[in-house]
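Participant: no FASTA, just this:
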C-alpha cells in the first residue's frame, strides 16, 4: 500500500513553506529600512494557506518559464505579496518600513515556523513507528 505524504503530513508542510517565504520578505523589509522609496511587503497568510491547501487537493502546479519545463511544485506567486499599510507618517523619503514592527513580525513568524517544524517532526516520528522502525 502506498503512503500519501500529503495526507500523512497534513498542512504543516504548507505552513512551513509559507512561513519560510514570509521570513524572506520580512528580512528584505528589515534590510531595506533605510532605502528611499522602499515599500514594506508581507504575505496574507490566510489566502496563501488557502491556495496551498487547494493545490494539495488538485495537485501541485509550477510556473513554467520555458516550454520544456515539467509541471509540479507549490511555490508562492508574487500575487500573494502585499504592500503593508504604514503605521507611521511618511518620513519624507517614501520608505514605509517600521523597523520595530518588522522585527516583531519576524520573531513571531520564526516562532510559528518552529511550531510547524515540531508538528511535522512529530508526524515523521509517528510514520516511523507505524512502519515498524524503532520509534523516537
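Facilitator: Looks like it came in fine. In this text, all values refer to a predicted model and were calculated from it rather than measured experimentally.
Participant: alpha carbons only for contacts and neighbour counts from here, please
Facilitator: Will do.
Participant: these two touch, right, residue 41 and residue 27?
Facilitator: No: Residue 41 is beyond contact range of residue 27, at 10.1 Å (criterion: C-alpha atoms under 8 Å).
Participant: quick one: which of these two has more around it?
Facilitator: residue 41 (19 against 16; other C-alpha atoms under 10 Å).
Participant: now residue 128: how far from residue 120?
Facilitator: In this view, residue 128 and residue 120 are 12 Å apart by C-alpha to C-alpha, to the nearest Å.
Participant: Compare neighbour counts for those two and give me the winner.
Facilitator: residue 120 (19 against 14).
Participant: Give the buried residues for the helix or strand where the more buried one lies.
Facilitator: If you go by DSSP states H and E, residue 120 is part of helix 99-130. If you call a residue buried by 16 or more other C-alpha atoms under 10 Å, then helix 99-130 has these buried ones: 99, 102, 105-106, 109-110, 113, 116-117, 119-120, 123-125, 127.
Participant: Use this one as the comparison:
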C-alpha cells in the first residue's frame, strides 16, 4: 500500500542510484593503476529520475508550474569522465573519486533520512509511534 507513494519511490530510487554510483567509483579506484583505463561515472539522479518508467516523474498540478518530464525512459547511463590522463593513458584521479564517494554517501544519507521521516509521519498519522 505505501510502496506506491511517490516519496517512497523517490527515496528508494535515490538510494539505488547512490549504490550504483558507489559501485562505479569503487571500480574506478580499483583500476587506478590499470593502463588505458577510462574513469566512468553515472548520470545524475535528476536525469535518471525524470525518465523513470515508474511514472514517478515530476508532476504539474497547476498551469503556472513547470512542465513535467517527457515520456522517454532514461536508464542509468555510464559515461567516461573527461579529464587529463596519466602517461599510461589512465584517467582516474583518486582525489576526484574520493570527493565523489563523499558526495554519494551524503546522497544515500539523504535518501534514508527522507524515508525515515516519511515513515514517522505515516506512523503518527495512523496513531502509532
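Facilitator: Structure received. The model shown is predicted, which means the values in this text are computed figures rather than measured ones.
Participant: ok, the spatially most central residue of structure 1 - contacts?
Facilitator: Nearest to the mean C-alpha position of structure 1, counting by C-alpha atoms, centre = their mean, stands residue 18 at 1.2 Å. The contact partners of residue 18 of structure 1, taken as C-alpha atoms under 8 Å, 6 or more residues apart in numbering, are 45, 48-49, 76.
Participant: Return the members of those residues classed as buried.
Facilitator: 48-49, 76.
Participant: Serialize those to JSON lines and add fields for distance to residue 58 of structure 1 and secondary structure.
Facilitator: Listed next are these as JSON lines, based on distance: C-alpha to C-alpha, whole Å; DSSP: H, G, I helix; E, B strand; the rest coil:
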{"residue": "48", "distance to residue 58 of structure 1": "15", "secondary structure": "helix"}
{"residue": "49", "distance to residue 58 of structure 1": "14", "secondary structure": "helix"}
{"residue": "76", "distance to residue 58 of structure 1": "16", "secondary structure": "coil"}
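Participant: what ranges do the helices span in structure 2?
Facilitator: Secondary structure of structure 2 (DSSP state H): helices located at 6-30, 45-50, 94-125.
Participant: which part of structure 1 lines up with the last one?
Facilitator: Per the alignment by TM-score structural alignment, helix 94-125 of structure 2 matches residues 99-130 in structure 1.
Participant: May I have the distance across stretch 91-104 of structure 1, first residue to last?
Facilitator: The first residue of stretch 91-104 of structure 1 is 21 Å away from its last residue (C-alpha to C-alpha).
Participant: How about stretch 78-92 of structure 2?
Facilitator: End-to-end distance for stretch 78-92 of structure 2: 15 Å, by C-alpha to C-alpha.
Participant: quick revisit: average offset of the helix holding residue 120 of structure 1 relative to structure 2?
Facilitator: Taking mean C-alpha distance after the TM-score superposition for structure 1, the mean distance separating helix 99-130 of structure 1 from the aligned residues in structure 2 is 1.1 Å.
Participant: Next, the angle helix 12-31 makes with that helix.
Facilitator: 160 degrees (axes from the mean of the first three to the mean of the last three C-alpha atoms, to 10 degrees).
Participant: Quick one: list the elements packing against helix 99-130 of structure 1.
Facilitator: helix 5-9, helix 12-31 (3 or more C-alpha pairs under 8 Å, 6 or more residues apart in numbering; DSSP states H and E).
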